[in-house]
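**Q** here is my input; please provide its structure:
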Amino acid sequence: MTTPEFTRHPNPAGIKRIAVLTSGGDAPGMNAAIRAVVRTGAQQGIEVVGVRRGFSGLHRGELQVLGPRDVANIIQRGGTILLTARSRTWRSPEGRAKGAEVLREWGIDGLIVIGGDGSFHGAYYLQEEHGIPVIGIPGTIDNDLYGTDHTIGYFTAVETALEAVDKLRDTGASHERIFVIEVMGRHAGHIALDVAVAGGAEEVFIPEDPKPVESVVKIVKESVTKGKMGSIIIVAEGHPGGAQAVADALAEGTGLETRVSILGHIQRGGSPVSSDRVLASRLGEAAVFALMEGEKGVMVGRTGGGITYTPLHETWEKRKDVSRDLYRCALSLSV
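**A** Now for the predicted structure:
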């Protein structure tokens, strides 16, 4: 078996120097994406500049050239070596104009933004107002961006939440308690749904399908009657009232001891699982190739195993629903 010979990717856009930044909430796998961007650039003869602290650092000129050795031993690390921040200044035309000026001073031919919908809004307006080509890489644990099957960080967030659920189930059964566990997902129930199915939860509450808690009281009572020692209820933070409202209603309706556990930002941390590392590596490479091909104003995603381009504005304008088949499965297996 012979090793495939490395070949240069077509570069009709004449890209020579690009910048990369991480913005918004951090997600496990962002470092793997940064690494992929830097090393793909190096192999293609393109210089890569890292921007520290997202858009906030961009308009302050916090830039540095990154080489392959600068991104060594980061693929397994959570967080982002470039740091991240949310910038109020960037929301103004003046803030974006300052950022564009910095990019021009550095001779940047294109910008890669790793983040979620808020970050993509900032990237979109930068391109619209100043003509700087931008490519988005979906980095958000919520998995709520249209145009990709999964976002970087999602797989790790699910595994982290599931580990906590398994441990809480042990103590819940020991004390014959109901545990209501809140996971992240302000506008999307992807994490909640996967964790509910994998964790064997009795019920799941997601923003896409708000429902009265009273409808679950009967299910929990029947579970106890059938001999279940404890119950697990998963609630996405975006469901009206969150976990506390669900717990209060269940305690009143069943008379059983109920406890609330809000997992919070623990879901953002930790070493990324293999699926996030692979996804981030593929999308980082694809983002560089997209700029070289002359693409701009798009997000690189993975759909059905292949790389796809989606206009940035569609990633937030079009709705990405949860899997209704999986939701049905979660409910049918809760008996």
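**Q** alpha carbons only for contacts and neighbour counts from here, please
**A** Fine.
**Q** just checking, Arg186 touches Glu237?
**A** Yes: look at Arg186 against Glu237 with C-alpha atoms under 8 Å: they come within range, at 5.4 Å.
**Q** the two - which one has more neighbours?
**A** Remark: of Arg186 and Glu237, Glu237 carries more neighbours, 25 against 15, as counted by other C-alpha atoms under 10 Å.
**Q** all helices of the stretch 1-150 of the chain, in order?
**A** Under the criterion DSSP state H, counting those that start in this stretch, the stretch 1-150 of the chain contains helices at 30-43, 54-58, 93-105, 117-130.
**Q** packing partners for the longest helix along the chain?
**A** In the chain, with assignment by DSSP state H, the single longest helix is helix 154-175. With contacts taken as 3 or more C-alpha pairs under 8 Å, 6 or more residues apart in numbering; DSSP states H and E, helix 154-175 sits against strand 178-183, helix 190-198, strand 231-236, helix 274-292.
**Q** who wins for proximity to Ala33 among those?
**A** helix 274-292 (4.6 Å; C-alpha to C-alpha).
**Q** what's the closest one in contact with?
**A** Helix 274-292 is touched from outside by 9-15, 28-30, 32-37, 40-41, 75-76, 110, 112, 133-137, 152-156, 296, 300-302, 307, with contacts defined as C-alpha atoms under 8 Å, 6 or more residues apart in numbering.
**Q** which among those count as buried?
**A** The neighbour-count test (16 or more other C-alpha atoms under 10 Å) marks 15, 28-30, 32-37, 40-41, 75-76, 110, 112, 133-137, 152-156, 296, 300-302 as buried among the contacts of helix 274-292.
**Q** make CSV from the helices of the stretch 1-150 of the chain and add distance to Tyr146 to it.
**A** Shown next, in CSV, are the helices of the stretch 1-150 of the chain (distance: least, C-alpha to C-alpha, whole Å):
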stretch, distance to Tyr146
helix 30-43, 19
helix 54-58, 22
helix 93-105, 25
helix 117-130, 10
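**Q** number of nearby residues for Glu129?
**A** For Glu129, using other C-alpha under 10 Å, the count is 12.
**Q** compare with the first, here's sequence two:
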Amino acid sequence: MRIGVFCSGGDAPGMNACVRSVVRGATSAGHEVVGINRGYQGLVDENLFLDSLGEAKMSARSVSNIIQRGGTILRSARCQAFQTEAGMQKAVETLEKFKIDGLIAIGGNGTFRGLNELVERWDGRVIGVPGTIDNDLVGTDYTIGFSTAVQTAVDAIDKLRDTAESHERLFLVEVMGRHSGYLALYTALAAGAEVACIPETPTDIPGMVDHLHSLQQTGKKSIIVVVAEGDELGGALILQDKLQKAKCSFALRTVILGHVQRGGSPTPDDRILATRLGDFAVRSISEGATAMMAGEINHECVLSPIKDSFSKRKELPKEMIDLLDRMSK
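**A** Alright, predicted model coming up:
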């Protein structure tokens, strides 16, 4: 069997570990692997990974010493052409030209929407592997890259807390998450933040100001507020302005972590998850599965319909929201 693999959309720490797992899992079972550079754009452009001999083939040696590296050796891109019928047909032609029987795509929401369209136009087998720091896909407890992104944000907040404490300030720390508050909530819990502003819950400015004032009255010298970029008020800078107008008693500063959250060496949890899911995707596709996402639920590898991963909303655990509320008091 000839299996294609690519990464698409925003990069996430652990993508390299997953590519490595796909390649080694496939070759150990006697399959060939074709690496596709720059995701769907690579399919449209026929941009394939070439080995040292110039062949469009990946071997175990192609993925040596990459498990600890952030980013992706296959690169990633967003492809406007694939959103057109002509672009999708060109992608199908590339798959057929290089005799690819199955395709494993590592990515997030947009990647899986693309796979869903490809399934309608190509008769090969398709499996998605969840690689996104947002942890917003239904069908898996955690996505590849989430653990590392939380670690990166927590490291930054630990440093900011020193400055906040020294100057008796409130820091608003904006993390990624346009539609999901997972990253903000888990970062807030791990960093001991006092407040998390997330898309799933309304942000009550007067209530927040009262809460912060009560903390100050008990002798609290520093405050960390973690803000998801998709918070309904519009992010940390807008929230800072609203808190100032509401006469928040703390001096305010805003830090936007931005794309730094996507980089860095993946945590052991992300490396293990990526390795498990990459290998599971290979085994699933070789057994005939298609139009499915490979995820992990309750420490078990599971398949779920690819369409469910993005068409259903992944709810935040209410007990985690309640836990943060109790810890902040």
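**Q** just to revisit the earlier point, among the helices and strands packed on helix 154-175 of the first structure, which is nearest Gly95 of the first structure?
**A** That would be helix 274-292 among these, by C-alpha to C-alpha, at 24.0 Å.
**Q** and the most centrally placed residue in the second structure, how far from Pro199 of the second structure?
**A** Nearest to the geometric centre of the second structure sits Thr132, at 1.5 Å (C-alpha atoms, centre = their mean). Between Thr132 of the second structure and Pro199 of the second structure the computed distance is 18 Å (C-alpha to C-alpha, to the nearest Å).
**Q** could you do Asp269 of the second structure as well?
**A** Distance from Asp269 of the second structure to Pro199 of the second structure, by C-alpha to C-alpha: 26 Å.
**Q** ok, Ile157 of the second structure next?
**A** In terms of C-alpha to C-alpha, Ile157 of the second structure sits 21 Å off from Pro199 of the second structure.
**Q** and Gly295 of the second structure, by the same measure?
**A** 24 Å.
**Q** and if you look at Pro268 of the second structure?
**A** 29 Å.
**Q** which of those two has more neighbours?
**A** Taking neighbours as other C-alpha under 10 Å, Pro268 of the second structure and Pro199 compare with Pro199 leading, 21 against 14.
**Q** I'd guess the more buried one is in a helix, am I close?
**A** No: counting by DSSP: H, G, I helix; E, B strand; the rest coil, Pro199 of the second structure is located in no helix; its state is coil.
**Q** what's near enough to touch the counterpart of it in the first structure?
**A** In the first structure, the residue matched to Pro199 of the second structure (TM-score structural alignment) is Pro207. When contacts are counted by C-alpha under 8 Å, 6+ apart, Pro207 of the first structure touches Arg186, His187, Ala188, Gly189, Ala236, Gly238, His239, Pro240.
**Q** now do 6 Å
**A** Pro207 of the first structure makes contact with Gly238, His239, according to C-alpha atoms under 6 Å, 6 or more residues apart in numbering.
**Q** can you find the partner of Val175 of the second structure in the first structure?
**A** Using TM-score structural alignment, Val175 of the second structure lines up with Val183 in the first structure.
**Q** my read: that match touches Ile234, true?
**A** No: counting by C-alpha atoms under 6 Å, Val183 of the first structure stays clear of Ile234, with 7.3 Å between them.
**Q** aligned to Gly10 of the second structure, what sits in the first structure?
**A** By TM-score structural alignment, Gly10 of the second structure lines up with Gly25.
**Q** and that match, how many neighbours?
**A** 19.
**Q** cool, and Arg38 of the second structure?
**A** Neighbours of Arg38 of the second structure (other C-alpha under 10 Å): 25.
**Q** what's near enough to touch it?
**A** Contacts of Arg38 of the second structure by C-alpha under 6 Å, 6+ apart are Arg75, Ser76, Ala77.
**Q** next, format those as CSV and append distance to Val33 of the second structure and neighbour count.
**A** Putting the contacts of Arg38 of the second structure into CSV (distance: C-alpha to C-alpha, whole Å; neighbours: other C-alpha atoms under 10 Å) gives the following:
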residue, distance to Val33 of the second structure, neighbour count
Arg75, 16, 18
Ser76, 18, 23
Ala77, 20, 17
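**Q** about what we covered before: the match of Pro199 of the second structure and Leu145 of the first structure: what is the separation?
**A** Taking C-alpha to C-alpha, one finds Pro207 of the first structure at 15 Å from Leu145 of the first structure.
**Q** same check, this time on Leu162 of the first structure
**A** Taking C-alpha to C-alpha, one finds Leu162 of the first structure at 22 Å from Leu145 of the first structure.
**Q** now Val224 of the first structure
**A** For Val224 of the first structure, the distance to Leu145 of the first structure - C-alpha to C-alpha - is 38 Å.
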